[in-house]
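quick check, what structure comes out for this input:
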Amino acid sequence: MATKVTIKNLEGTRDFYPDKMRWRNWLFNLCREVSERYGYEEFDGPFLESFELFAAKSGEELVNEQTYTFETKGGDKVAIRPEMTPTLARMVAAKQNELRKPIRWYTIPNIWRHERAQRGRKREFYQYNVDILGVDSIDADAEIMAVVIDIMRAVGLDKQDIKVRVSNRYYLEELLNSLGVDLSLKEQVYRWIDRIEKIKPEAFRANLLEVGLNEQQVEGLEARLRSRDFSGFKPLEEFWEKAKQYGYAELLEFDPSIVRGLLYYTGTVFEVWDATKRFTRAIMGGGRYDNLVNAVGGQPLAGVGIAFSDVVMEEMLTQVGKMPELPRQLDVYVAQYSAAERPESIKVATILREAGLKTELNLLNHDLGKQLKAASACGARFAVILAPEELARGEVNVKNLLTREQFSVPLGKLIATIKA
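You can find the predicted model right below:
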């Protein structure tokens, strides 16, 4: 006798049952529709990359704490992708001279991060990324934000639900310089600014002092991080002006504490947040990375992009009551009076499918009542019923499962009747 073994899902991973597949497809089909409306093309890359691609470009926490790594049989150290931007940069660098500029690409890869599974965060998730490369001006930053704002609106989120917190790495660099902070310390300072909302104020100050700032510099930095005035800083002024032209400036909020944790960001950085503060982490984030393509072997090429995961979006839509109901949709369920009609049922189902109608064929020897219940349960709009008497006249019965109306139709007019 075989031993029974119960196999459980791995912590932090997800099983996509059909209802979840409908939700994920709905979300990412909207992303595709909006992206392509702006002229972006879909791309994909490998699941595995060289560990060095992420080690030098993505930041200590993501690489050392959250990336799944292993050695191949040949001794190469590889990583399961924890993000997609380094892969994008590597791919662009490989064919940089062949690609038309600007490069407008989007992708929806499966991503893995080794972190504690919690609300809005899983070890395995799908992530929408949209990027534009080859544009030095703020026009690229503004267009990327326009794309994701349109996606937010498409899923039902607007100004009462979301806000976009914006800053700029060069603004922060000027801020540190004005306080007399040694700029060789900036990456360490950025790391703690990025965590300012996750730790207590006294811990924030203590960590900055440990990095090498003095008391006066820490106090000055805290005061400036609370400021909402970016007057005189041209890149942010230009970004706000472009946002007005696109019609989403009312969603923006200047927040100098937004730095993003990844090392490769250079200019504008932005995060989308829940305006009601019920969800306490960013819904999406991104920014400008003008040095990344060059860093992975290509020629200097400006870039800017943003990304969000299906896990965070599902949590956000659920909490604001805008998670869509997505029942299964089927055009036709083919039922038969008895097993004797099965051969004709197969022929009818085949004809319906060839006409582009989503059709399910009854394969179980249930009575007609159970078949019609199954037709309603599976979301079919019509049931086509084959019975001996109607078949002898070259007809089938059609039942509208919404109105409950039933009528006979000649086989030659079945497709036209259902499509009408």
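
from now on I want contacts and neighbour counts done on CA atoms only, so please keep to that.
Will do.

what's the closest non-adjacent residue to residue 344?
In space, and not counting its chain neighbours, residue 344 is closest to residue 386: 7.8 Å by C-alpha to C-alpha, 6 or more residues apart in numbering.

the one you found is in contact with residue 397, isn't it?
Yes - counting by C-alpha atoms under 8 Å, residue 397 is a contact partner of residue 386 at 6.6 Å.

what about those two, which has more around it?
Using other C-alpha atoms under 10 Å as the criterion, residue 386 and residue 397 rank with residue 386 on top: 23 against 20.

and the gap between that one and residue 342?
9 Å (C-alpha to C-alpha, to the nearest Å).

any shared contact partners between these two?
residue 336 (C-alpha atoms under 8 Å, 6 or more residues apart in numbering).

which strands and helices sit next to the helix or strand where residue 188 lies?
According to DSSP states H and E, residue 188 maps onto helix 186-194. Packed against helix 186-194 by the contact rule (3 or more C-alpha pairs under 8 Å, 6 or more residues apart in numbering; DSSP states H and E) you find helix 201-211.

helix or strand right after the helix it packs on?
Following helix 201-211 toward the C-terminus (DSSP H and E): helix 215-225.

which other helices and strands does that following helix contact?
By 3+ C-alpha pairs under 8 Å, 6+ apart, helix 215-225 packs against helix 169-178, helix 201-211.

what angle do the shortest one and helix 215-225 make?
Looking back up the chat, that one is helix 169-178. Interaxial angle of helix 169-178 relative to helix 215-225 (axes from the mean of the first three to the mean of the last three C-alpha atoms, to 10 degrees): 150 degrees.

and helix 169-178, which residues are buried?
169, 171-172, 175-176 (16 or more other C-alpha atoms under 10 Å).

now the nearest residue to residue 359 once chain neighbours are set aside: which helix or strand?
Closest residue in space to residue 359, ignoring its immediate chain neighbours: residue 332 at 4.7 Å, by C-alpha to C-alpha, 6+ apart. Here residue 332, judged by DSSP H and E, is contained in strand 330-336.

to compare against the first, here's another:
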Amino acid sequence: MSRVEFVQMDHSWRSRYESLTSWTWPSSYAVDELAGLPLPFEWEHSVALADRQDGDRLAAEAAFHPFPDFAVPGGRLPANGLTSVAVQPTYRRQGLLRRMISRYLDMSIARGDALSVLLAQEYGIYGRFGYGHASDVVTLRIPHGTRLAAPRSITDRTDLGVDVDYVSPDRDAPFIHRVQRAQSRPGTPVRELPGFQHRALTSPPAPAQPLRILRVTCHDEPAAYALFNRSQDAGTSVAAVSDWNALGTAAEYTLWQTLLNQDLIDTVEARRVPADSVLTSLLPDPRATSPSLHDDLWARILDVPACLTARRYSADLDLALRINDPLIKANDGVWTLRVVNGTAEVSPATPGVSPDVSLSVAQLSAAYLGRPVLAQATRLGPSDDLVEHTPGSANLLHTALSWPELPGTTWGF
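The predicted structure is shown next:
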């Protein structure tokens, strides 16, 4: 008979943590090699359950990365990114995930984080915990030599510098950090902890190709980067880019055009590309890139007033919202949202006020970063996630929450 209880992991749990992690997400590293790499999070930012009847066998684990200046439309707020969620197969279907998520939400609220984000391995897991599908990205396979259709005002820039090299964590971590910190696209996190940065810049073991970096500067200041490696796929040389960022149109054009001009590369596989990125708008033939769309960030509002006042809005608004949140009672109720000149005031509604819209915290979270989903949900008719009481109110909320730049993150965590 198992007795699964919460434990606080520390360095003595490292091997057990890496063993469960590599079981869930197979790695080219051996467990003892993983244990020798920098830990990408702090132990205090972890949640774990162990079986006390089986030698403290690690039954389930999760961790989170603090994102103290997470980008939201027109602003920033304290958030964190849930990661490394794993349950031993022996202990599945015993409610361990729900127990961990409940503990994690309590920890996040106690820290003062207003928003939780994650990247889901399976689509249907996290909606029951109040997470909403908040952004999308595309993967593109771009043939070598493709000429991006940029105007001369971009192609003739002479203030941009480019350098390509093998990754050096000590040299490249500060460069990447400065680019990430300056990015304002909603949904953009920043790798703050040194261990997190170093782990992301660690090359896979041989025989895999070492990690490479392309750096773009503007007036000698960091402007863009791309981490990539090269592989042979059925005789084809592919440069896979899974971690990148760029500040401005010219820097993003320069980044991708330089990669597309690299010798001995047949295809550039651009991953985690927001649908409205500079790259997608400059492709001469998007069909030739075999684009594939997939969900990106899932968001979960932890503090309704903190989230709704941290961002800017695209239209004035005066609505009463009935937010249904069975897991965080402080969010559950009717809230008044008033927006004037893009700035919001949020307060609990006066008792007896009838809501204009009722929506689940998952539905509100899906729209919070600017993903245009509320109008479509309204057209589908009343549901557990959205009911419009005042005609037209859901479309007004949709318009106010929209943003000129779609949300998305260009690197994973």
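
need the TM-score between these chains.
Counting by TM-score structural alignment, normalised by the length of structure 2, the TM-score of this superposition works out to 0.26. Behind it: 179 aligned residues with a C-alpha RMSD of 6.9 Å.

just the angle between the helix holding residue 188 of structure 1 and helix 169-178, please?
110 degrees.

next, the angle helix 201-211 makes with helix 186-194 of structure 1.
Going by the same axes, to 10 degrees, helix 186-194 of structure 1 makes 180 degrees with helix 201-211.

can you pull the buried residues of helix 186-194 of structure 1?
189-194.

next: stretch 371-383 of structure 1.
371-372, 374-376, 378-383.

greatest separation within those: which pair is it?
371 and 381 (13.9 Å; C-alpha to C-alpha).

just list what the longest helix seen in structure 1 packs against, helices and strands only.
Taking DSSP state H as the assignment, the helix of structure 1 that covers the most residues is helix 18-37. Contacts defined by 3+ C-alpha pairs under 8 Å, 6+ apart place helix 18-37 of structure 1 against strand 124-133, helix 138-154.

next secondary structure after it?
strand 41-42.

next SSE after that following strand?
strand 48-50.

packing partners for the helix or strand residue 307 of structure 1 falls within?
Taking DSSP H and E as the definition, one finds residue 307 of structure 1 inside strand 303-309. Judged by 3+ C-alpha pairs under 8 Å, 6+ apart, strand 303-309 of structure 1 is in contact with strand 124-133, helix 138-154, strand 284-288.

what residues sit buried inside the longest one?
Taking 16+ other C-alpha under 10 Å as the basis for neighbour counts, the residues of helix 138-154 of structure 1 that come out buried are 138, 140-152.

can you give me the strands for the stretch 301-420 of structure 1?
303-309, 330-336, 359-361, 380-386, 395-400, 406-410 (DSSP state E, counting those that start in this stretch).

revised request: answer the last question for the stretch 51-200 of structure 2.
Under DSSP E, counting those that start in this stretch, the stretch 51-200 of structure 2 gives strands at 57-72, 75-87, 115-119, 132-133, 136-143, 160-166.

any chance of the ones you listed in CSV with mean neighbour count and distance to residue 214 of structure 2 as columns?
Formatted as CSV, those follow (neighbours: other C-alpha atoms under 10 Å; distance: least, C-alpha to C-alpha, whole Å):
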stretch, mean neighbour count, distance to residue 214 of structure 2
strand 57-72, 23, 24
strand 75-87, 21, 26
strand 115-119, 24, 25
strand 132-133, 25, 31
strand 136-143, 21, 17
strand 160-166, 15, 4
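
which one of those strands lies closest to residue 400 of structure 2?
strand 57-72 (13.8 Å).

quick one, the closest one and strand 75-87 angle?
Using the same axes, to 10 degrees: strand 57-72 of structure 2 against strand 75-87 is 160 degrees.

which neighbouring elements make contact with strand 57-72 of structure 2?
helix 14-24, strand 46-51, strand 75-87, helix 96-111.

mind putting the ones you listed in JSON lines, distance to residue 179 of structure 2 included?
Listed next are those as JSON lines, based on distance: least, C-alpha to C-alpha, whole Å:
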{"stretch": "helix 14-24", "distance to residue 179 of structure 2": "29"}
{"stretch": "strand 46-51", "distance to residue 179 of structure 2": "27"}
{"stretch": "strand 75-87", "distance to residue 179 of structure 2": "16"}
{"stretch": "helix 96-111", "distance to residue 179 of structure 2": "26"}
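
out of those, flag the one nearest residue 176 of structure 2.
Once those are compared by C-alpha to C-alpha, strand 75-87 is nearest, at 18.4 Å.

so what touches that closest one?
20-21, 24, 59-71, 96-97, 108, 112-119, 307, 310-312, 413.

include distance to residue 271 of structure 1 when you put the helices and strands packed on helix 215-225 of structure 1 into TSV, please.
Shown next, in TSV, are those (distance: least, C-alpha to C-alpha, whole Å):
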stretch	distance to residue 271 of structure 1
helix 169-178	13
helix 201-211	21
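
residue 408 of structure 1: which of those is closest?
It's helix 169-178; of those, that one is closest to residue 408 of structure 1 (C-alpha to C-alpha) at 69.9 Å.

now the end-to-end length of stretch 154-162 of structure 1.
With C-alpha to C-alpha as the measure, what separates the two termini of stretch 154-162 of structure 1 is 13 Å.

over to stretch 206-219 of structure 1?
First-to-last residue span, stretch 206-219 of structure 1, C-alpha to C-alpha: 12 Å.
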